[in-house]
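K.L.:
coordinates for the following, if possible.
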Amino acid sequence: MTQKETGFRGLKVVSFESRMAAEMQTLITRFGGEAVVAPSMQEIPIPESSEIVDFGEKLLSGQMDMLICMTGVGTKMLFETLSARYGRERVLPAIMKLTIVARGPKPLQVLRAAGITGAISVPEPNTSEDILETLDSHSRADSLKHKTVAVQEYGASSERLIRELRKRDARVLQLPVYRWALPKDIEPLKRAVCMIARGEAQISIYTNAVQIRHACRVASQEGIEKEFREAQKNCVVASIGPTCTEALLEEGIHADFEPTHPKMGQLVKELSEQSDQLLQQKKAPLILFADVHRTGETAAAKTQRCRDAVFLKACRREPVNRIPVWLMRQAGRYMKDYRKIRSRYSFLELCKNKEVAAEVTIAAQRKIDADAAIIFSDLLLPVEPLGFGLEYEGGSGPVITGPLKSLSDVAQIPEMDPDASLSFVYDAIKVTRNCLDPMIPLIGFSGAPFTLGAYLIEGGGSKNFVKTKQFMYQDSGAWGALMEKLTRGLASFLKGQIAAGADAVQIFDSWVGCLSPDDYRKYVLPYTADLVRSISGQVPVILFGTGTGPFLPDMCRAGSDVIGIDHHCELNETWKKIGYDRAVQGNLDPAALLAPRNILFEKAGSILNAVGGRPGFIFNLGHGVLPGTSEDQVKGLIQTIHEYPVPKPAKA
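P.N.:
Here you go, the predicted model:
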């Protein structure tokens, strides 16, 4: 059979590729499509900008610490500009002294061609989030405080990356080496945009963020922007990767497809193979599970599940025949199926759609064979009912508007009524519980009062939580009032999740590790204990925080059934210190999933051997799964945990 019979089958495929327009035309045609390739942009070099001159002077005087190379073309232009001004023999040795970060294979290739090796490589899909997580976890970039970091930009600034670098107290130098403009010949772009607006194209392909912005701009100039955007709902929208998908979402357009790897050839090949299925899905609601509306389980089934599920038995410190395992962030960007669904919904839309949230929850558990599912939600969902604005810029980091500053601000916060404002979470739990295997427990969750309060005060995440500590120290009355109000609201929220069908709940105190043990005991423990006490005895309660090693025994005083331990602690010694009358959960370093399998299994085995079969252990990570993790690595890890022979319990 020909590609036209097995690939796109003659479908009209519109692409806005510019630099590799001829290659895109060839690819679409090779895989059986009717190609319409309309270049949408051109690169305009910015020769010797003041920023590049400033960088060059600092580079040669030894004042630079790091260079982040975002694109291959931009890295090449930067080197050529600097070499022309200062001489290649001076520039390259100076650059080699820096910590260099390459966002993907293209800048890495340019660096190697210049004789520069040893760059830190950012894993796919190479988003700003991936860059930040690479910097936070890499030994050569573990502290950006007071470091001078240059970011080679491409067309437009990555505002999230720049903001997050500055939050880490880095001095950031932005290096614009070129800007994007509409192509000299705009007529092909006009024709392609009009073709989509008239509904004549079955597939549209976007390979970078600028393409969609320029297409919308031309549609607006032609007076057909509304029609152009509406038509995207009826044709398959293909994106090369998460960064492009996020740009589409910012324009209100949902991507239907991302390739396995963000490469043009892979994109066209996989898209052609799935084009029929994608067109059918475009016309139908996105539901993967036929039993999504089946009737709920019987009381007898619930009783059996609570008695026999290995995860719940471990929470009760009962002997088990295999080690239970689930992973924080087990539904996330490392999963292709998740990225596919995520491309059609913003993060908050996904959280608030009960069927889709249930789908993501169940799909992740089934895919990796975890012993528990955790409802797909977010610990910041209570922010909006408390009267604050909540946005996820670029599909990732949270931004909260209206940060708290004083007691008067606390007094203005309404009492949380989760039954009215967060019922979509309860609905998602009900749908999930009805569809999930009865022997797989479902975990609900919330943030802890401290962590939620810290977000409200900081207006988002923070590296050191200085504003939170200032608030806590300077106005103890306002702090106490805030903690009490949040504790009441979160208690109601968790009770509602339990009533909806959650078999266990986890309280995430993600940021409490920024405190000293004394401050934890004085400013946090009383409120966490009140929250745990409000739901104690209904279902198992897990309390988890990062960086909490110095005061884990104090955390135990909050009264949870299970204590989560992060990867900075040695598990056996920590369990001994907090007492064997408490179940523990943890604590593999998430970065171990990026290591070769022999190292991964060695590290997991060390944890299992340290436990020694003692009842009350749940295998998990010390934090969430990293985006660059391989699905196969996760499945291999869980299979290894399940196959581990549980020895007789060690003596305490």
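K.L.:
drop to CA atoms for contacts and neighbour counts, all remaining ones
P.N.:
OK.
K.L.:
I'd like the distance between the closest residue to Val37 other than its chain neighbours and Val237.
P.N.:
Spatial nearest neighbour of Val37, excluding adjacent residues (C-alpha to C-alpha, 6 or more residues apart in numbering): Ser15 at 4.8 Å. Going from Ser15 to Val237 by C-alpha to C-alpha, to the nearest Å gives 10 Å.
K.L.:
now the other sequence, so there's something to compare against:
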Amino acid sequence: MQLDNDRFLRALKRQPVDRTPVWMMRQAGRYLPEYRESRKKAKDFMALCRNPELCCEVTLQPLARYPLDAAILFSDILTIPDAMGLGLRFVEGEGPVFDRPLRDAHAIEAIGVPDPEGELRYVMDAVRTIRGALGRKLPLIGFAGSPWTLATYMVEGAGGSDYANIKRMAFDTPEMLDSLLAKLSASVSLYLEAQIAAGADAAMVFDTWGGVLSPALYERFSLQPMQRIVAHLKRVAPHIPVILFTKNGGQHLERMAATGCDALGVDWTTDLSVARARVGRQVALQGNLDPISLFARPERIEAEVARVLQDFGHGPGHVFNLGHGILPQTPPEHAGAMIEAVRQLSPAYHK
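P.N.:
As a prediction, this is how the structure comes out:
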């Protein structure tokens, strides 16, 4: 489909654009009052994720507010572990909790690879619904959590831990962890392939917890599973751009770029000028404004946007984004100030 605004997709392919495209990680979410109203319509968070019409409603909400260059599917990275039957719950004030965490080989052996059009059909229905509502206006980003990040939640049983259980597994029984990650690599590959078939124009893998690993453990348990996903997607949908993002992963950029992905997300702990010097000939870069900067005054936000744009410099291959997801307490008008600053300041870098 020829899109009215394909600026985001052209930037991922490092093709010329008139200005730097912009979207925000978690752009559909709790910082918007209209999202909170939609959330009230559902019984709980996962009920919201399982309702394609509400997912579409929430996905489109930031597009009605802001002149963004891409939509991203509203869902959650834990849909795959949930489909594996681990008893996912979201506890107020605590986040996700699994009633049946994976702590031994028998438990890992018992889980299977979910069918994207079976247990996870509600996600594909949401993609189809959103694609229909978007029409030709904008590209739609599909996404999944990385195998390592999903495994962390599944083994620890919750978020926000010290990663003791899964790191112990990595050191003590690495073959057992390899087995879990192999199932998750297959699951994520099929899941993203199905999102693409349903209408997603790009795919992003969120490796939220890869940055907690040593370089050797990162290579085996985080990077190699993501490389298998990239290889699968490039085989079945070579025209679809793939973005990899490891939070706190600046030291791994060269190895990430070597996976064959099209773009790397960069968080605020790595300067874009440094990242571009290291991998810019291979991939596009996405990022990397610190989300906390959106709590500052609008004039300071504009100054930070200017700094990020200058840091990347002239030419194609940059997608403006936050260095991680927008925080729930962010004033919506401050997000608007960031987006407007990108639109006003970035054309000078593309002449």
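K.L.:
kindly provide the TM-score of these chains.
P.N.:
The TM-score (TM-score structural alignment, normalised by the length of structure 2) is 0.95; 347 aligned residues with a C-alpha RMSD of 1.6 Å.
K.L.:
the counterpart of Lys352 of structure 1 in structure 2: neighbour count?
P.N.:
Counting by TM-score structural alignment, Lys352 of structure 1 lines up with Arg50 in structure 2. Using other C-alpha atoms under 10 Å, Arg50 of structure 2 has 19 neighbouring residues.
K.L.:
distance of Arg50 of structure 2 relative to Ala231 of structure 2?
P.N.:
Arg50 of structure 2 is 29 Å from Ala231 of structure 2, by C-alpha to C-alpha.
K.L.:
nearest residue to the spatially most central residue of structure 2 other than its sequence neighbours?
P.N.:
Centroid-nearest residue in structure 2: Phe206, 4.2 Å away (criterion: C-alpha atoms, centre = their mean). Among residues not flanking Phe206 of structure 2 along the chain, Gly145 sits closest, at 4.7 Å (C-alpha to C-alpha, 6+ apart).
K.L.:
hang on, isn't the one you found packed against Pro81?
P.N.:
No: in this structure, Gly145 of structure 2 is not within contact of Pro81 by C-alpha atoms under 8 Å, at 10.1 Å.
K.L.:
if we can go back for a sec, residue in structure 1 paired with the residue nearest to the centre of structure 2?
P.N.:
Match for Phe206 of structure 2 (TM-score structural alignment): Phe508.
K.L.:
list the contacts of that match.
P.N.:
379, 445-448, 451, 543-545 (C-alpha atoms under 8 Å, 6 or more residues apart in numbering).
K.L.:
as a check, name the ranges of all strands in structure 2.
P.N.:
71-72, 88-91, 95-98, 140-145, 202-207, 242-246, 263-265, 284-289, 318-322 (DSSP state E).
K.L.:
got CSV for these, with distance to Asp311 of structure 2 too?
P.N.:
Shown next, in CSV, are the strands of structure 2 (distance: least, C-alpha to C-alpha, whole Å):
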stretch, distance to Asp311 of structure 2
strand 71-72, 25
strand 88-91, 39
strand 95-98, 35
strand 140-145, 25
strand 202-207, 23
strand 242-246, 19
strand 263-265, 15
strand 284-289, 10
strand 318-322, 11
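K.L.:
what's the neighbour count on the closest residue to the match of Lys352 of structure 1 other than its chain neighbours?
P.N.:
Once flanking residues are discounted, Arg50 of structure 2 sits nearest to Tyr122: 5.5 Å by C-alpha to C-alpha, 6+ apart. By other C-alpha under 10 Å, 17 other residues sit near Tyr122 of structure 2.
K.L.:
can you name the residues that contact Tyr122 of structure 2?
P.N.:
So Tyr122 of structure 2 contacts 50-52 (C-alpha under 8 Å, 6+ apart).
K.L.:
closest one to Ala202 of structure 2 out of the residues you listed, please.
P.N.:
Comparing these against Ala202 of structure 2 with C-alpha to C-alpha picks out Pro52 as the nearest, at 19.3 Å.
K.L.:
burial count for that closest one?
P.N.:
Pro52 of structure 2 has 23 nearby residues by other C-alpha under 10 Å.
K.L.:
any idea how far the closest residue to it other than its chain neighbours is from Ala303 of structure 2?
P.N.:
Distances taken as C-alpha to C-alpha, 6+ apart put Ala126 closest to Pro52 of structure 2, at 4.1 Å, once the chain neighbours are dropped. The gap separating Ala126 of structure 2 from Ala303 of structure 2 is 37 Å, by C-alpha to C-alpha.
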